[in-house]
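Q: The following comprises the amino acid sequence and a computationally predicted model.
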Amino acid sequence: MNATGKDSELVEDAGDPRRWLILLVMTGSLAMVMLDTTIIAVSLPSIQANLPDVSQNALEWVIVAYMVVLASFMALGGHLGDLFGKPRMFFIGVVGFGLSSFLCGLAWNGSSLILFRVLQGLFAVIMQPASSAIVIGSFAPSDRGKAMAVYAGIPLLFLTAGPVLGGVITEYASWRYCFLINVPIALLVGISVLILRPKNPGSRRGPFDWWGAALLGTGLPSLIIPIQQSSVWGWGSWWTIGLLVIGLVILGAFVLRELKVQDPIISLRLFADKVFLGDSILLFITQASVTGITIFIAIHLQVVMGFTPDQAGLAMLPVLVPAAVMIHFAGRWYDRTGGRRPVTVGGVVVTAGLGVLAAGTGMQIYLVMAIGMGLIGVGIPFVQLPANTDGMGRVENAKRGMASGVLQTCRQFGAAIGIAVMGAVIAGVQKNLTGKADAESRLGGEGDRMIVAEAARGEMPKLEALRSSDPELAGVIANIVSDGIVAGLWVATILASSIIFVAVVFLENRPVSSRRK
């Protein structure tokens, strides 16, 4: 049984005759968001040097604030698209994202930049669920896998180009243009939407659930922020425990309210469909397993293996390039057979890739690491694209914005959980190894322990100085950092293996388009 309880609601026409132009425009919007995710990372040191009063913690919040908003408000953004029209909300999101990017480029201190990053995130959560719902609604069910492959595949190339482009812009112009580059893209996408005027099938007007929005908008951030900050605050701190408890209580109240209201922000009945539930779990698990790679492998390459930031960015290409290519094959496979087979195979490949990456990281041999990253890049599309396409296709048009928001929330929440859990494992192992090395007199006390902690966060200056003055001690510190990251990768490998179980238990061997009409 599907999420609506009626197969007839899934009967749709051959698609919008302008569907490929619409797909191109929607792809441009996602490319803008993808580019913004990675282009700024290389520029953080320049931002800290250029803006007054930007501490290391404030610098981290330039990234964290954006991620928290994406994880917390995707479902609300999808609901707004269902209520007020997906094309309308998409246009508002594009214009707002362009304006907030312009403001980021004009930021005068750290606080203003973080505020404008929050605005960027808010407009992104209005834009992204609407765009994916518009793509799904513009294509016939038999072509959705192919369309979603283009929609997700081309932006992956922008994700890949982000660190390289960010480095070039920062070196030869200014970090501010890493944000300002979004403005002409947003302008072009916005004008194109006004010209094309995509159809808005299934929109529904109903009362907006202000109380539900307030509960969701406070509950999820209260849960996500302490998870994101656990490595800074510690899992046992009052801030972490208190916010987690508050978040769980508020989200419990949100669930009770959503069960009672006539037009909920998240219809919990979506999860009565076993396959939609499985799709949501898969997106959560996949993001939790692989998101930490971009952070911790980049740290390992620089701290342990001596790569420069630009070299580390290029060294991550074995993950991204195969994903951008294989996503098209994943779309075609899903269109033919449904989700179970491609997701099962993808889960096996991702798990194997993480295992090879963990082994290569432990050996400190980049070639082995690259093979592992390549396997991960090959496997991810065969999990994420079928799960996302299937989940969107299982609900009627009127609820596709909501479904998109729920699925994207699962992805973003999985990313936050994955980074936090992997970070906690790494920190725990590094703490034990640091204590052991200290007891064996291989470390010189509190100062050396601080260098370990800084190196684990990717802060290099003291370790670089130590490599010249005391190479043996620098090697001990680098190995402690390496062993912690390897342990985190093995945890990610174990988590990824559950993809196979979820695919076999929850998914079907047929695409949505083949179900009885």
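A: Looks like it arrived, so ask away. Here the structure is a predicted model, which means the values were calculated and not measured.

Q: C-alpha only now, for contacts and for neighbours.
A: OK.

Q: how near is the spatially most central residue of the chain to I285?
A: When Cα atoms, centre = their mean is applied to the chain, the residue found nearest the centroid is Q412 (4.9 Å). As judged by Cα to Cα, to the nearest Å, Q412 and I285 stand 11 Å apart.

Q: Same question for M392.
A: M392 is 18 Å from I285, by Cα to Cα.

Q: Compare the two (neighbour count), which wins?
A: M392 (28 against 24; other Cα atoms under 10 Å).

Q: ok now do the more buried one, which residues does it touch?
A: Residues in contact with M392 (Cα atoms under 8 Å, 6 or more residues apart in numbering) are A133, I136, R400, A403, S404.

Q: Going by secondary structure, the last one is in what exactly?
A: Put plainly, it is S404. helix 400-439 (DSSP states H and E).

Q: And for the second one?
A: Here I136 sits within helix 110-138, counting by DSSP H and E.

Q: what angle separates the very next helix or strand once past that helix from helix 110-138?
A: Per DSSP H and E, helix 110-138 leads on to helix 144-172 as the next helix or strand towards the C-terminus. Interaxial angle of helix 144-172 relative to helix 110-138 (axes from the mean of the first three to the mean of the last three Cα atoms, to 10 degrees): 160 degrees.

Q: how about I92, secondary structure?
A: Assigned with DSSP: H, G, I helix; E, B strand; the rest coil, I92 falls in the helix class.

Q: that older thread, what is the nearest of the contacts of M392 to V193?
A: A133 (14.4 Å; Cα to Cα).

Q: Give the full set of residues in contact with the closest one.
A: K86, M392, R400, G401, S404.

Q: Check E464 too.
A: So E464 contacts nothing (Cα under 8 Å, 6+ apart).

Q: this is the other structure I want to compare:
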Amino acid sequence: MRKWLPLLTICLGTFMLLIDVTIVNVALPEIAGDLDASFSSLQWVVNAYALAMAALLLGAGSIADLVGHRRIYVGGLILFAVSSLICGISPNPSVLIVARVVQGIGAAAMAATTFPLLNGSYSGRDRGVAYGMWGAIAGASSAVGPILGGILTEAASWRWIFFVNLPLSIIAIVLCVVALRDMTETHSARIDVAGMAAFAVAAASATYALIRANEHSWSDTGTRSMLLVAAVALAAFVVIERRSAQPMFDLALLRERSFVGVLVAAVTLFLAAFAALMYTSIWLQSVGGMSPIEAGLVGLPLSIMAFLVSGAFGRFLHGANPGRIIGSGLLMVGIGGLLGGVFVRDDAGWLALVPGYIAIGAGVGLSTATLGSAAMGAVAPHRGGMATGAVNTAQQLGMAFGIAALGSVFTARAKDVLGARAVPDIDSAARAIAGGRSSVLTADAPEQLRPALQEAIYAAAVSGVQGTLIASGLVGLLGGVLTLVLIRPTHLSGTEEAPNAEVMKEVAGA
């Protein structure tokens, strides 16, 4: 039993950092009332965490490769615990937002070291079991967040969605000291500060631009300005890394077709599987009248399938062709999105989502764990943090881009429906529906017009959700095909630390 303590340690950290992406959403009304927070402040309570993670994941992985993965993981846990405490006792929105940024930094440190620690703790079939169970926890965590958040908020207070991290963090820290070991020895190489700064600016600017595009539009001056800043910073990052003797991210990895395939899979998986969940939740709550807990429970089929598939099949995937597994999982996610697009129509309710969620959950269960092992198989062991940081950054950016892009799809479809029903000011109305503010539209309307307006709002929301599901389904299918083509079985065989020939030469030269 002791041999599974490292897995328990890593899964505890993964569970905490992933549920904190979604657990806050259901508590926002309580936070607004208690702290007198504005709508803009509430948005940043959610977005600050994701922004910090996206900006620092790659840098955290690079530092971990130099100073030790276990050390960075423990540091991330401590930072996460302290910031969670500050979140829970925050007296005003400003303190809460800053604490969420620090929480995101701790989460980045944990996420960037997960795969190297798993690889260092297990080998052979045990590694397949470990990745399978980790994938089951990861796949289920995002959907569990809203349910747990709703229960804690209703039973105690919104502050307990943060306080609950404290005992889990203490347990994980103790287990780290007792059970975890590093896969590789630490190195005395210089930290690439310039590269880290350039990439942090690029990732933060791109993520902020995507968030802003979802709130305002792609044509907004602020959105375009931040995209320009991201492009300039990314160009600077490339120049710095090409000239650096010890780069934070080895650009030569991008010449490896299999590693590029892993990054493509990471982006498309999180976009196709999870980005549309925000809009289905808005539809169920603001238009369908469900409570946060009820809306969260609708996502249980996805979580259960992800947990069962990853947990049941993970131990059998060791040594299998990762490209086929990940590609097949993405194709299932794509099929699930299209199933949702078929069933969510007219006067459909929450049951229309279930068939698609089951397929998406199965696809997530297949892909998630194998994605991590495939990333580690593409690089030398001492670059595990670099590979993990790159994959996790791709996932975060895929999620952020997906939410923004699907938001545009939602509003465009909603506008078509509202325009056909002669609803005035369709642009503002469509954005209100996409942002979960449908009640404002009906409250401001004359009483005699409310029944017709409510019908129009429901039809617009259904059409918007249908569009997001179809779009995400198509992305899943495209990602599956690209993954099958790009990831080569000879390079990523899933064998013991079996990097490809070029990486083997690099290790020998070191």
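A: Yep, that arrived. Because the structure is a prediction, the values reported are computed rather than measured.

Q: ok, which stretches of the stretch 401-510 of the second structure are strands?
A: Remark: no strands are assigned in the stretch 401-510 of the second structure by DSSP state E, counting those that start in this stretch.

Q: Could you say which helix or strand holds the aligned residue in the first structure for F199 of the second structure?
A: Alignment note: F199 of the second structure maps to L216 in the first structure; criterion TM-score structural alignment. Using DSSP H and E, L216 of the first structure falls within helix 210-228.

Q: May I see the buried residues of that helix?
A: Neighbour-count burial for helix 210-228 of the first structure, counted by 16 or more other Cα atoms under 10 Å, picks out 212-213, 215-228.

Q: do stretch 456-475 of the second structure as well
A: 456-475.

Q: Let me know the distance separating the residue sitting furthest away from the middle of the second structure from Q454 of the second structure.
A: What lies farthest from the middle of the second structure is Q448; by Cα atoms, centre = their mean that is 43.6 Å. According to Cα to Cα, Q448 of the second structure and Q454 of the second structure sit 11 Å apart.

Q: Give me the angle between the helix holding S404 of the first structure and helix 210-228.
A: Using the same axes, to 10 degrees: helix 400-439 of the first structure against helix 210-228 is 20 degrees.

Q: How about helix 400-439 of the first structure, which residues are buried there?
A: Of the residues in helix 400-439 of the first structure, those buried (16+ other Cα under 10 Å) are 400-427, 429-431, 433-435, 437-438.

Q: what's that helix packed up against?
A: helix 56-84, helix 110-138, helix 210-228, helix 230-233, helix 274-303, helix 366-393, helix 471-506 (3 or more Cα pairs under 8 Å, 6 or more residues apart in numbering; DSSP states H and E).

Q: 6 Å instead?
A: helix 56-84, helix 110-138, helix 274-303, helix 471-506 (3 or more Cα pairs under 6 Å, 6 or more residues apart in numbering; DSSP states H and E).

Q: Just tell me the aligned range of the longest one in the second structure.
A: Residues 451-486 of the second structure are where helix 471-506 of the first structure aligns, taking TM-score structural alignment as the criterion.

Q: can you tell me the mean distance of that stretch from the first structure after alignment?
A: For stretch 451-486 of the second structure, the mean deviation from the first structure after alignment is 1.6 Å (mean Cα distance after the TM-score superposition for the first structure).

Q: out of the helices and strands packed on helix 400-439 of the first structure, deepest packed?
A: Comparing those by mean neighbour count (mean count of other Cα atoms under 10 Å), helix 110-138 comes out on top with a mean of 25.

Q: Next, the angle from that helix to helix 366-393.
A: 60 degrees.

Q: compared with the second structure, how much does helix 110-138 of the first structure deviate?
A: Compared with the second structure, helix 110-138 of the first structure is 1.1 Å away on average (mean Cα distance after the TM-score superposition for the first structure).

Q: In the second structure, what stretch matches that helix?
A: Under TM-score structural alignment, the match for helix 110-138 of the first structure is residues 93-121.

Q: Setting aside sequence neighbours, what's the nearest residue to A202 of the second structure?
A: Ranked by Cα to Cα, 6 or more residues apart in numbering and with sequence neighbours excluded, the top spatial neighbour of A202 of the second structure is A230, at 4.2 Å.
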